[in-house]
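1. Sequence and predicted model, in that order:
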Amino acid sequence: MTAPIRVLVCDDQVLVRTGLVTIIDAQPDLEVVGECGDGQTAVDLAGTLRPDVVLMDLRMPVLDGIEATRLLAGAGIAQPAKVLVVTTFNLDEYVYQALRSGASGFLLKDAPPAQLLHGIRTVATGAALLDPEVTRQLVGRYASRIRPTEDTTQDTPLTPRELEVLRLIADGLANREIAATLSISQETVKTFVSRILTKLDLRDRVQAVVYAYRRGLVT
């Protein structure tokens, strides 16, 4: 049998944390290996427990979720953790920072349990979790403040078609929507996405979205 996905839950609200733990532990393929209420403890526990996924709140004492995510999953980390950020709409100004810090995706705290469980399983596989509509609202809303000052397209290694796919990813489109927009198959879209990530040395679609906004590829 496949070993259960090991999850570390980090949230400073005890009731929220307890609810998350209860939902996760009720699944036969998931296992909560630890829980904590601040980012520093999450970093410490992750080093010893080696969770497959860290469920991370953003606003916490001692060390906030953004800095904890950077320490767990950021560039240059020898064994990066997969971090799934759980946030609320009134904290959406922090989401972009969390994605830049290396988070594999984010969910809203009022998401139904099924969506939470799907998110954990998705991130555990190494895939990114970006809900298209939430991406449009959160990343798009803050595009102006994260726009870079340098020219953006002259030195990109991407072909024009790959740039087109990248822009659609950054617009929040899922693979099937990109396929419909460009009149190509979903398998072809997957191939383009893989090439984009490889050429840009990016880990997943989350980083691709961040790259597109940082490079000014999305208007």
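-> Now that the structure is in, tell me what you want to look at. Residues are numbered from 1 along each chain as shown.

2. only C-alpha atoms for contact and neighbour calcs from this point on.
-> Noted.

3. need the helices for the chain, in chain order.
-> 14-25, 39-49, 65-73, 95-100, 113-124, 132-141, 160-170, 175-182, 186-200, 205-214 (DSSP state H).

4. Mean neighbour count added to the ones you listed, as JSON lines?
-> Shown next, in JSON lines, are those (neighbours: other Cα atoms under 10 Å):
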{"stretch": "helix 14-25", "mean neighbour count": "15"}
{"stretch": "helix 39-49", "mean neighbour count": "18"}
{"stretch": "helix 65-73", "mean neighbour count": "24"}
{"stretch": "helix 95-100", "mean neighbour count": "22"}
{"stretch": "helix 113-124", "mean neighbour count": "18"}
{"stretch": "helix 132-141", "mean neighbour count": "16"}
{"stretch": "helix 160-170", "mean neighbour count": "19"}
{"stretch": "helix 175-182", "mean neighbour count": "16"}
{"stretch": "helix 186-200", "mean neighbour count": "15"}
{"stretch": "helix 205-214", "mean neighbour count": "22"}
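
5. and those helices as JSON lines, adding distance to M1?
-> Formatted as JSON lines, the helices of the chain follow (distance: least, Cα to Cα, whole Å):
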{"stretch": "helix 14-25", "distance to M1": "17"}
{"stretch": "helix 39-49", "distance to M1": "21"}
{"stretch": "helix 65-73", "distance to M1": "28"}
{"stretch": "helix 95-100", "distance to M1": "33"}
{"stretch": "helix 113-124", "distance to M1": "16"}
{"stretch": "helix 132-141", "distance to M1": "33"}
{"stretch": "helix 160-170", "distance to M1": "35"}
{"stretch": "helix 175-182", "distance to M1": "31"}
{"stretch": "helix 186-200", "distance to M1": "29"}
{"stretch": "helix 205-214", "distance to M1": "30"}
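
6. Comparison target below:
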Amino acid sequence: MDRVRVAVLAEDPITVAGLASCLKSREELFVAPNPAEADVIVFAADRVNAKVLAELRLSAQQVSAPRVLVTNEFNPADVLSAVESRVVAVLPRTSATGSRLTNSVVAAAKGAGTMPPDLLGELLKQVDHLQREVLTPRGLNASGLTNREVDVLRLMADGMDTAEIAQKLCYSERTVKNVIYGVTSRLNLRNRPHAVAYAMRAGAI
């Protein structure tokens, strides 16, 4: 099994060194020196504020790999902004054990994500606002999703990765990726958790 390439970004070099050391000890992972070479990026910050959100946005523009965010303080109101910056998992710093961090990185590499319940609930509320204020005026119907997209998103919400979805639906992995790309592009959704949240709020899954 190929190891997941992971890079670490943080506000200070001590945090970078500590996380890199932790990740290097896991046989499933390879710590890449350059974020551009990574499958997943671990982004650590003591608290998520306007400056950190700006750094996340800039980082996402430069490298599109999914991010695992490790932080002590996170305002639920910022969850949509984080998701739009490729954040697919949020881990409280106090509970980010080596195993939990590794599991989150591996899941992110497979297209899955993990959000604390309070953040997921807030994300659904914000996507609901997006749908009512932005999508509906454009003339889209209640979900704006095809049957194929609903099938893929339902399995994604169940925690399946691309390969598992392809096997379940008898599609190629390329077809699954194209379906996901199509729905995220058409509905201005930035990544997979965002698409799943939209489908849930629209009542499609």
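-> Alright, I've got the coordinates. As the structure is a prediction and not an experimental result, all values here were calculated from the model.

7. quick one: TM-score?
-> Here the TM-score for the pair of chains, by TM-score structural alignment, normalised by the length of the second structure, is 0.62; 189 aligned residues with a Cα RMSD of 4.5 Å.

8. quick one: contacts for V206 of the first structure?
-> Contacts for V206 of the first structure (Cα atoms under 8 Å, 6 or more residues apart in numbering) come out as 99, 103-105, 128-130.

9. Aligned counterpart of it in the second structure, please.
-> Superposed on the second structure with TM-score structural alignment, V206 of the first structure falls opposite P193.

10. any idea how far that match is from L120 of the second structure?
-> Counting by Cα to Cα, to the nearest Å, the gap from P193 of the second structure to L120 of the second structure is 9 Å.

11. How about R174 of the second structure?
-> Noted for R174 of the second structure: a distance of 28 Å to L120 of the second structure, by Cα to Cα.

12. re earlier: can you show me which of the contacts of V206 of the first structure carry over to the second structure?
-> Using both residues aligned by TM-score structural alignment, their matches' Cα atoms under 8 Å, the second structure keeps these contacts from those: 99, 105, 129-130.

13. which residues touch the aligned partner of R121 of the first structure in the second structure?
-> Residue pairing (TM-score structural alignment): R121 of the first structure is matched to V106 of the second structure. Counting by Cα under 8 Å, 6+ apart, V106 of the second structure touches 4, 28.

14. next one: Q40 of the first structure
-> Q40 of the first structure sits next to 62-64, 68 when contact means Cα under 8 Å, 6+ apart.

15. Find the centremost residue of the first structure, please.
-> Geometric centre of the first structure, nearest residue: G105, 1.7 Å, by Cα atoms, centre = their mean.

16. Now that residue: closest residue in space that isn't a chain neighbour?
-> Leaving out its chain neighbours, the residue that sits closest to G105 of the first structure by Cα to Cα, 6 or more residues apart in numbering is L129, at 4.5 Å.

17. neighbours around that neighbour, how many?
-> 22 (other Cα atoms under 10 Å).

18. State the distance from it to P51 of the first structure.
-> Computed as Cα to Cα, the L129 of the first structure to P51 of the first structure distance reads 18 Å.

19. now do R100 of the first structure
-> Separation of R100 of the first structure from P51 of the first structure (Cα to Cα): 21 Å.

20. now do P157 of the first structure
-> P157 of the first structure is 35 Å from P51 of the first structure, where distance means Cα to Cα.

21. any idea how far the match of V206 of the first structure is from G203 of the second structure?
-> Using Cα to Cα, one gets 15 Å for the distance from P193 of the second structure to G203 of the second structure.
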